[in-house]
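> predicted model and sequence follow; I will ask about them next.
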Amino acid sequence: MPDSPYRAAFDATSPMFDSVTPLVWGPAGQSLAFALGLRSGERVLDICAGTGASALPAAAAVGPDGLVHAIDLSDDLLELARLKATARALRNIDFVRADATQWEPPSTAADGYDALACSYGVFFLPDMDISFARLVRLVRPGGRVGVTVWRKGAIEAFARAFFEVVARYKPGRPHEGPLATETYAAHPLRRIETEETLGPWLTESGCTSVEVREFSNHVPATEEFSWNFVLGSGFRGAIAEFDDDALASIRTEFLELLTARGIDSVDATTLVATGVSVA
């Protein structure tokens, strides 16, 4: 996983990724931290931490006697997260560039974490089922596990318009990702994007007492947000090879297509699922 193409993509896009945090990643991360019912003094593992959308509220919830290990492959995203933690005087959180599929708890959590959080990240893990089940086993029996994923149908109108424009510039060359048109049906996200499928999946990963809640979020599709969301998410991988002139044309055509189709908001509705570890 260290050589994952996602690492380079998210390193390159860290400022734009963080620019949409207040409207997308942040609200979902806060919701996840709340759903986990974190308490003072607890130890939390946050994977695919990004710029700290769920790790920072987790650190605030567990207080100075608790700790959070927040790991991600992107150095640039983690550096932004460190700056945020410093600004909020959160000294109980360690941001570590690490591979979630190989992570082993340090001595401060050797007997198991009290909670595991992963916001919008499980579907990027290689061998999603195996990788996540291993992470669940790092949580003590009775500890909590939580994830967020896009709800079925979320982002799709936005994504269809985007990939339609991109296809004009590189016809016949598919892009892989959770919302890419050519690989849509085969992507791991398709197996966990409804309440009826996400709950059983979390159970099969080693959890009981599973609850799945829907977090509704509709973001105005302003020109600034729409293009920052492209550049600050997995969409960026589809346009990484283009030069500045091509990107400018794609941006113009994409924004015009959103307007033509009456897409004035982005459906960022998310499923928030939690369970209790039985490991």
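Right, received. Where do you want to start?
> rest of the way, CA atoms for contacts and neighbours
OK.
> so which residues of this structure form strands?
43-47, 67-72, 93-97, 113-119, 139-150, 207-215, 218-220, 265-267, 270-277 (DSSP state E).
> nearest to residue 162, out of the ones you listed?
In terms of C-alpha to C-alpha, the element of the strands of the chain nearest to residue 162 is strand 265-267, at 12.4 Å.
> which residues sit against the closest one?
Contacts of strand 265-267 from elsewhere in the structure, counted by C-alpha atoms under 8 Å, 6 or more residues apart in numbering, are 154, 155, 158, 217, 218, 219, 220, 221, 222.
> could you do stretch 113-129 as well?
With C-alpha under 8 Å, 6+ apart as the test, stretch 113-129 has contacts from 1, 25, 28-29, 32-33, 36, 38, 42-49, 54, 101, 131-132, 135-136, 138-140, 142-150, 178, 187-189, 205.
> try this one side by side with the last:
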Amino acid sequence: MDMQERKYKIKETFNNAAEGYDKPALRFFSAAAEYLADSMKFAGNEHILDVATGTGSVALACAQRLGAGHVTAIDLSDGMLAQAKAKAQEQQLSNFDFLCMDIEASNFTADSFDAACCGFGIFFLSDMEAGFKTIAKFVKSGGAIGISSFTGVVMEPLSQKFIDRILAYGVAMPALSWKRLDSVEKIRTLYQSAGLEQLHTQTYQVGYYLAGFEEWWDILWYSGFRGLLSQLSSPELASFRQAHQEEVELLADEQGIWLNVEILISVGYKPV
């Protein structure tokens, strides 16, 4: 798969998932956004670039902390951006721009932002190091660049049961993107490749109990997992869902089904 085909598939997956991306079962995204925005330690007047904004969780969390500042948020998926704009209107926030744009083909002026952030998106870049260097280029000297990523055990054991079962259907399984940045060591290597310094990474648990299988299915259907499910025919999808439901429900206890969402929040700085 070449770079353009990969980007098309990512865009298609998230356009399809956009309508349900903010369902309650996926509330770990908004929780993580709050941690990332807090970690940026804004003064309140900065102009921020938010890359791969999705439905705007990080952009809006930042905008709430920037009384005299501004957020420029970009994403490949126009479907996700439509949801982000609707959320911003609901929250009556206006200090932002949402642009449908590929960071790897963007033409912002160098040193034009005070800081940049990206929630669970850097690992989707075709050339992760080159893309991260591009982001750093757009940030002024001394500016912060913050990202969120998942640890290697995210959503275990649910995610592994999903993967094991869907592989039995002959689905083409690409390398799991989030594993590209699932440790402090990998994140440090990325930041160093972009010439950034003073890196600090903090681990947080933003998991919770799901009420039942339907909430787990919401996560699968309205996230990046959708791209794998879309490879199944309608009969295969029905068969898969039934079998997967049976194995997932065996994990439930009196509180529900535990969703382990361990995340890494990292912030580094462009040298002065």
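That came through, no problem. In this text, all values refer to a predicted model and were calculated from it rather than measured experimentally.
> next, the TM-score between them, please.
With the length set by TM-score structural alignment, normalised by the length of the second structure, the two chains reach a TM-score of 0.90; 264 aligned residues with a C-alpha RMSD of 2.0 Å.
> thinking again about what came up before, can you add distance to residue 258 of the first structure and mean neighbour count and give the strands of the first structure back as JSON lines?
Below are the strands of the first structure laid out as JSON lines (distance: least, C-alpha to C-alpha, whole Å; neighbours: other C-alpha atoms under 10 Å):
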{"stretch": "strand 43-47", "distance to residue 258 of the first structure": "33", "mean neighbour count": "28"}
{"stretch": "strand 67-72", "distance to residue 258 of the first structure": "32", "mean neighbour count": "25"}
{"stretch": "strand 93-97", "distance to residue 258 of the first structure": "36", "mean neighbour count": "21"}
{"stretch": "strand 113-119", "distance to residue 258 of the first structure": "27", "mean neighbour count": "27"}
{"stretch": "strand 139-150", "distance to residue 258 of the first structure": "20", "mean neighbour count": "24"}
{"stretch": "strand 207-215", "distance to residue 258 of the first structure": "24", "mean neighbour count": "18"}
{"stretch": "strand 218-220", "distance to residue 258 of the first structure": "12", "mean neighbour count": "15"}
{"stretch": "strand 265-267", "distance to residue 258 of the first structure": "9", "mean neighbour count": "20"}
{"stretch": "strand 270-277", "distance to residue 258 of the first structure": "22", "mean neighbour count": "25"}
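> adding distance to residue 233 of the first structure, write those strands out as CSV.
Formatted as CSV, these follow (distance: least, C-alpha to C-alpha, whole Å):
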stretch, distance to residue 233 of the first structure
strand 43-47, 17
strand 67-72, 15
strand 93-97, 19
strand 113-119, 13
strand 139-150, 13
strand 207-215, 19
strand 218-220, 15
strand 265-267, 14
strand 270-277, 15
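> who wins for proximity to residue 5 of the first structure among those?
So among these, strand 67-72 is nearest, using C-alpha to C-alpha, at 13.3 Å.
> pull the distance from the closest one to the chain's centre.
Centroid displacement of strand 67-72 of the first structure relative to its chain, using C-alpha atoms, centre = their mean, to the nearest Å, is 14 Å.
> in the second structure, what stretch matches it?
Aligned using TM-score structural alignment, strand 67-72 of the first structure spans residues 70-75 in the second structure.
> not counting its own residues, what contacts the matching stretch?
45-54, 56, 59, 62-63, 81, 95-103.
> show me the residue at the heart of the second structure, geometrically.
residue 120 (2.6 Å; C-alpha atoms, centre = their mean).
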